[in-house]
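> Structure for this input, please:
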Amino acid sequence: MRNLNQDTITQAVIARFANTPDPRLKEIMTSLVQHLHAFAREVRLTEEEWSQGIGFLTATGQKCDDKRQEFILLSDTLGLSMLTVAMNNDKPQGCTEATVFGPFHVAGAPHYEHGDDVANGAKGEPCLVHGRVLGLDGRPVAGATIEVWQADADGHYDVQYQGLEQHRARGVLESGADGGFHFRTIVAEAYPIPTDGPVGEMLRATARHPWRPAHLHFMIKAAGYETLVTHVFRDGGPYLDSDAVFGVRQSLVADWKPLADGSYSLDFDFVLAPEKN
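You can find the predicted model right below:
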């Protein structure tokens, strides 16, 4: 087709996907084209702005490596990550709510026994974490794989440090026969997401702050249950109502209780949703 104009090009592009073998891919690409073209028309996108957008996405990709995922950070700060989580985690009443995965999970974290110190030298006040993994019926889930990770008191994850030879403030445990687990770590503190890349430029340009409320990441897997990706947020801290990545859920806010020896304790149980047939 020749002589396309701004009124006819959208349908011409959509027609090129007519023979897509995968119906779901066809649906996604058709809708993507429709919405992208509608966006360009709505804001009357200039060629200079289009070029700047391409540059921004290029720089976002260039900022990614095996320790940092700038595209996840971008998705998080645009609320797309949490929207996707909300749409795809409509769990039965009583199950622990899911929230964003975040850009700093890494595979191959060290395994620990109950009571071990997963902080492994990370800076922060000591904290003892207790909890159980349960099914919706209240029965304990034994042998669940529990991955936990967090930032240190300076607001950095271990993978953000150059030359660090061992993982810190992250680890993998298994729930016991009673569904229980406990480990030592450090107190969660509020911290800013990285702002040294394109996402940081976007936040500054739009007068947004980069801060996340204090939290501890969990990913829990068990046979017969849906995988749970969530946080536990520290009650009473700042940014619970203005999380830079929109991830706070009231049901995930808990109290870090001070102990007589100057340390803290956190008790939190997780309820898994049964796997869908």
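> going forward, measure contacts and count neighbours with C-alpha atoms only.
Fine.
> Surely Ile220 and Val141 touch.
No - Ile220 lies out of contact with Val141 (C-alpha atoms under 8 Å); the separation is 10.7 Å.
> which residues of the stretch 51-200 of the chain fall in strands?
126-134, 145-149, 170-174, 180-186, 191-192 (DSSP state E, counting those that start in this stretch).
> quick check: angle from the third one to strand 126-134?
Meaning strand 170-174. With axes from the mean of the first three to the mean of the last three C-alpha atoms, to 10 degrees defining the directions, strand 170-174 sits at 40 degrees from strand 126-134.
> ok, back up a step: of all the strands of the stretch 51-200 of the chain, which lies closest to Thr227?
strand 145-149 (9.7 Å; C-alpha to C-alpha).
> Can you list the helices and strands that the closest one packs against?
strand 170-174, strand 215-221 (3 or more C-alpha pairs under 8 Å, 6 or more residues apart in numbering; DSSP states H and E).
> closest to Gln93 out of those?
Nearest to Gln93 among those is strand 215-221; the distance by C-alpha to C-alpha comes to 18.3 Å.
> now what about that closest one, what contacts it?
With contacts defined as C-alpha atoms under 8 Å, 6 or more residues apart in numbering, strand 215-221 is touched by 144-150, 188-190, 227-234.
> Quickly note the distance from the residue sitting nearest the centre point of the chain to Gly237.
In the chain, the residue lying closest to the centroid (C-alpha atoms, centre = their mean) is Phe101, at 2.2 Å. Plainly put, Phe101 is 21 Å away from Gly237 if you go by C-alpha to C-alpha, to the nearest Å.
> same check, this time on Thr60
For Thr60 relative to Gly237 (C-alpha to C-alpha), the value is 30 Å.
> now swap in Gln166 and tell me
For Gln166, the distance to Gly237 - C-alpha to C-alpha - is 29 Å.
> which one of those two has more residues nearby?
Using other C-alpha atoms under 10 Å as the criterion, Gln166 and Gly237 rank with Gly237 on top: 14 against 11.
> this one next, for a side-by-side:
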Amino acid sequence: MTVEPATQDKASTYFEEARSAEVVNARMGADVDPRIKTVMASLVTHLHDFVKDVSLTSEEWFEGIRFLTAVGHTCTDWRQEFILLSDTLGVSMLVDAINHHRPEGSTENTVLGPFHVAGAPRYMNGANICLDGKGEPLVVRGKVVDHRGNPVAGVTLDTWQANDEGFYDVQQRDKQPAFNLRGVFESDEDGRYWFRSIKPRYYPIPYDGPVGEMLKTLGRHPNRAAHLHFIVMKPGYDTVVTHIFTPDCTYLPDDAVFGVKDSLIADFRHVDDAAQAERFGVANPFWLVEWDFVLAPKAAGSDADWSIETAEEDRT
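Presented below is the predicted three-dimensional model:
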């Protein structure tokens, strides 16, 4: 005996150009997670609208498939080309922005970037994270406070940066010491921290792959404005993933990944004072930046406390 399917307007399930997104979204099962259903239905609708809006040709569709395939093939254990793609299209910054609405005056987030490495050495305040001695000496100091201005002790500050040639240690494994220009510090009982490093410089994001091809096609450069990375975290507070930028960098207005915010441009002072240099244990002259982080309390019901290990899992 033949069993007929449930009564249904079969014509309504067949593909039609005018109703393409509706037909595709109707295939989702009744027990699909509500959030997945919302996200995927919107994605399909916008994607189909995009194809119709630009009248995408078969050749252009295939070129898009080729591009995304190349992006996937370029990913390695230390290079995440899809994160790079997201960064250069401004998606990373947008996702971060809509997920981190903090009280006014709190330190703002920016992109994590693809070069964070878990397990960096933990140092006492005042340590020098420049292991090869190359570059203009820099002293970074400041304090961590809450949104009321009270010092916060025991805060973890994970910092990393490129060298004076514009490369991270993982990009020059044969030239830089492991964990060069990386370190993890902790704020003291007064919320203060400080360390020694070198003045950062601008550098190009990796542009020898498909994302680089895209930037060239769009007439865009691959350079990031000079910065130091920070992850600032303590249980009970919203984790800050951010940079501080040098004010004299040419690429501040058109950073390749849209990472610059006005509130994150710091004051790097050039100091020519032998006595101060001696106190800090750096060569004279040197650069000095004083930067305070303002933490917001973690909202009730928000995700579990973020960790350095979480960042590493997200990166890979």
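> now for the helices and strands packed on strand 145-149 of structure 1, which one comes closest to Gly262 of structure 1?
From these, taking C-alpha to C-alpha, the stretch that ends up closest is strand 215-221, at 19.6 Å.
> mean shift of the closest one relative to structure 2?
With mean C-alpha distance after the TM-score superposition for structure 1, strand 215-221 of structure 1 departs from structure 2 by a mean of 0.5 Å once superposed.
> what's that strand aligned against in structure 2?
The aligned range for strand 215-221 of structure 1 in structure 2 is 227-233, by TM-score structural alignment.
> can you give me how far that stretch is from the chain middle?
Here stretch 227-233 of structure 2 is found 10 Å from its chain centre; the criterion is C-alpha atoms, centre = their mean, to the nearest Å.
> how about Ile146 of structure 1, what does it touch?
By C-alpha under 8 Å, 6+ apart, the neighbours of Ile146 of structure 1 are 172-175, 218-221.
> Ok, Ala256 of structure 2 next?
So Ala256 of structure 2 contacts 88, 205, 220-225 (C-alpha under 8 Å, 6+ apart).
> now Lys26 of structure 1
17-18, 20.
> picking up where we left off before, got JSON lines for the contacts of Ile146 of structure 1, with neighbour count too?
Below are the contacts of Ile146 of structure 1 laid out as JSON lines (neighbours: other C-alpha atoms under 10 Å):
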{"residue": "Val172", "neighbour count": "19"}
{"residue": "Leu173", "neighbour count": "22"}
{"residue": "Glu174", "neighbour count": "23"}
{"residue": "Ser175", "neighbour count": "24"}
{"residue": "Phe218", "neighbour count": "23"}
{"residue": "Met219", "neighbour count": "18"}
{"residue": "Ile220", "neighbour count": "23"}
{"residue": "Lys221", "neighbour count": "18"}
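> what would these look like in JSON lines with distance to Leu272 of structure 1?
Output for the contacts of Ile146 of structure 1, formatted as JSON lines (distance: C-alpha to C-alpha, whole Å):
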{"residue": "Val172", "distance to Leu272 of structure 1": "18"}
{"residue": "Leu173", "distance to Leu272 of structure 1": "16"}
{"residue": "Glu174", "distance to Leu272 of structure 1": "15"}
{"residue": "Ser175", "distance to Leu272 of structure 1": "13"}
{"residue": "Phe218", "distance to Leu272 of structure 1": "12"}
{"residue": "Met219", "distance to Leu272 of structure 1": "11"}
{"residue": "Ile220", "distance to Leu272 of structure 1": "8"}
{"residue": "Lys221", "distance to Leu272 of structure 1": "9"}
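> out of those residues, which ones does structure 2 keep as well?
For the contacts of Ile146 of structure 1, the aligned pairs still in contact in structure 2 (both residues aligned by TM-score structural alignment, their matches' C-alpha atoms under 8 Å) are 172-175, 218-221.
> Please report the distance of the residue nearest to Thr239 of structure 2 when sequence neighbours are not counted from Pro103 of structure 2.
Closest residue in space to Thr239 of structure 2, ignoring its immediate chain neighbours: Met233 at 4.7 Å, by C-alpha to C-alpha, 6 or more residues apart in numbering. When distance is defined by C-alpha to C-alpha, Met233 of structure 2 is 17 Å away from Pro103 of structure 2.
> Now check Asp137 of structure 1 against structure 2: what is it aligned to?
Per TM-score structural alignment, Asp137 of structure 1 is aligned with Arg148.
> I misspoke; the intended subject was Asp241 of structure 1.
That one, Asp241 of structure 1, aligns with Pro253 by TM-score structural alignment.
> Out of the kept ones among the contacts of Ile146 of structure 1, the closest to Pro258 of structure 1 would be?
Phe218 (21.8 Å).
> burial of the nearest residue to the closest one once chain neighbours are set aside, as a residue count?
Closest residue to Phe218 of structure 1 apart from its sequence neighbours, by C-alpha to C-alpha, 6+ apart: Val148 at 4.7 Å. The local packing of Val148 of structure 1 (other C-alpha under 10 Å) involves 21 other residues.
> Now do the same contact list for Val148 of structure 1.
169-172, 216-219.
> Give me the distance between it and Lys221 of structure 1.
12 Å.
> Over to Ile9 of structure 1?
With C-alpha to C-alpha as the criterion, Ile9 of structure 1 and Lys221 of structure 1 are 47 Å apart.
> where's the aligned residue in structure 2 for Val271 of structure 1, which helix or strand?
Aligned counterpart of Val271 of structure 1 in structure 2: Val294 (TM-score structural alignment). Assigned by DSSP states H and E, Val294 of structure 2 falls within strand 293-295.
> before we move on, what about Trp61 of structure 2?
helix 58-74.
> Average offset of that helix relative to structure 1?
Relative to structure 1, helix 58-74 of structure 2 is 1.2 Å off (mean C-alpha distance after the TM-score superposition for structure 1).
> Trace the residue nearest to the centre of structure 1 over to structure 2, please.
Checking TM-score structural alignment: Phe101 of structure 1 goes with Leu112.
> Its match is in contact with Val241, isn't it?
Yes - the pair Leu112 of structure 2 / Val241 is scored as a contact, 6.2 Å apart, by C-alpha under 8 Å.
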